[in-house]
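S.K.: following is a predicted model, sequence given first.
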Amino acid sequence: MTDGTVKQTGGAKGGGKRRQVAALPWRGDGAGLEILLVSSRETRRWVIPKGWPMKDKADHQAAAQEAYEEAGLDGKIVEAAFGEYEYLKRLKSGAARLVKVDVYPLKVTGEHATWPEKGQRTLKWMCPVEAALAVQEPDLRDLIARFAGIAVPVEERPAPDQAPTPVRVAFQRLRRRVTALWGRARRQR
């Protein structure tokens, strides 16, 4: 999301948990059920579209907006959160902040050819087991498995990767900026 609005839970200020909203995009049913994951912009790990709550939208509507902005999706979103998970969000300063994410299933009914963050993320439709194993957050992995009605054996659950260091995050940002500038320069020729 782009407006930077942040809501905190529990009345905490500064160091409290922050809350985001996310869409869990899906299509098909039974053996044909698929989940869409997007790569994060900073670390390139697989996640679901998410962002901060929006002042002018209910949380489920904000989650649907994130699905459009990050993946170009339209669909029918559930008004009540299916579940939640927590993750450590790396801040620009390099510090980490615990964020709670409320997840709203989104039955995808359409995909746009262009959208606000096209080119900034990779999108991939996956079967539920593949999607559950692709995400790093154990609670998100369990939420995907529960939504799909599958079990992911404990021995198949990879250990989560360490979060990137502040230097690596800064390098990734610089690489993206150089790539964007290079693309603009090529288009202006």
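M.R.: Structure received.
S.K.: could you use CA atoms for every contact and neighbour count after this?
M.R.: OK.
S.K.: which parts of the protein are helices?
M.R.: Secondary structure of the chain (DSSP state H): helices at 59-71, 128-134, 138-148, 166-187.
S.K.: in the second one, what's buried?
M.R.: Of all the residues in helix 128-134, those buried under the rule 16 or more other C-alpha atoms under 10 Å are 128, 129, 131, 132, 133, 134.
S.K.: dropping in the other structure now:
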Amino acid sequence: MVKQKLIVAKAKKGKPIRQVAAIPFRLDAEGKVEVLLITSNTTKRFIVPKGWPMKGKSGKKTAAIEAREEAGVSGKMLKTPLGTYDYWKRLKTRFVKIRVTVHMLKVEEVLADWEESAKRHRAWLSPEDAALLVDEPELGTLVRSIDFKGVAAAA
């Protein structure tokens, strides 16, 4: 509740509200790229792991922590962010616009049991299917823009 009040206060002052996210990906047995989506806590829409900036941690480190907590995956974060997208976050009394900085995570470990496993479902999908299924349109556009061959080689 306190967090929502702070977010609303920031929005009312016209200050940007930011989050960080990870797009986890891996190569399947045939060498094809798969992207991991998870369901949101409440509405069960398909999203990527994301969260609020953490004091004393870089955006890349925070995105890695969120991926482990929300999706049960860890691995190697690529050096530079992929880009950003905006979405409208539903709070109890209003919607606020959020700007999300997205980082790529080459998955090296998939946990069978993780912190939010009781609340979320995971789906490994082709990049094309992931782009179609994510709830936020700008995130879908960002996923479509990824050169996964180049990304996989760089990781």
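M.R.: Received the coordinates, thanks. Keep in mind that what you see is a predicted model, and the values were worked out from it rather than measured.
S.K.: pick out the most distant pair among the buried residues of helix 128-134 of the first structure.
M.R.: Farthest pair in the buried residues of helix 128-134 of the first structure (C-alpha to C-alpha) is 128 and 134. Separation: 9.7 Å.
S.K.: nearest to residue 112 of the first structure among the helices of the first structure would be which one?
M.R.: helix 59-71 (8.3 Å).
S.K.: contacts for the strand ranked longest in the second structure next, please.
M.R.: The longest strand of the second structure (DSSP state E) is strand 95-110. Applying C-alpha atoms under 8 Å, 6 or more residues apart in numbering, the external contacts of strand 95-110 of the second structure come out as 8, 11, 16-26, 59-60, 63-64, 72-78, 80-90, 152, 155.
S.K.: please identify the most buried of the helices of the first structure.
M.R.: Of all these, helix 59-71 carries the top mean neighbour count, a mean of 25, counting by mean count of other C-alpha atoms under 10 Å.
S.K.: now do the contacts for the nearest residue to residue 148 of the second structure once chain neighbours are set aside.
M.R.: Leaving aside its sequence neighbours, residue 148 of the second structure sits nearest to residue 33 (C-alpha to C-alpha, 6 or more residues apart in numbering; 6.9 Å). Residue 33 of the second structure sits next to 25, 26, 27, 126, 127, 148 when contact means C-alpha under 8 Å, 6+ apart.
S.K.: among the residues you listed, which recur in the first structure?
M.R.: Contacts conserved in the first structure for these, using both residues aligned by TM-score structural alignment, their matches' C-alpha atoms under 8 Å: 25, 26, 27, 126, 127.
S.K.: from the residues you listed, pick the one nearest residue 68 of the second structure.
M.R.: residue 25 (13.2 Å).
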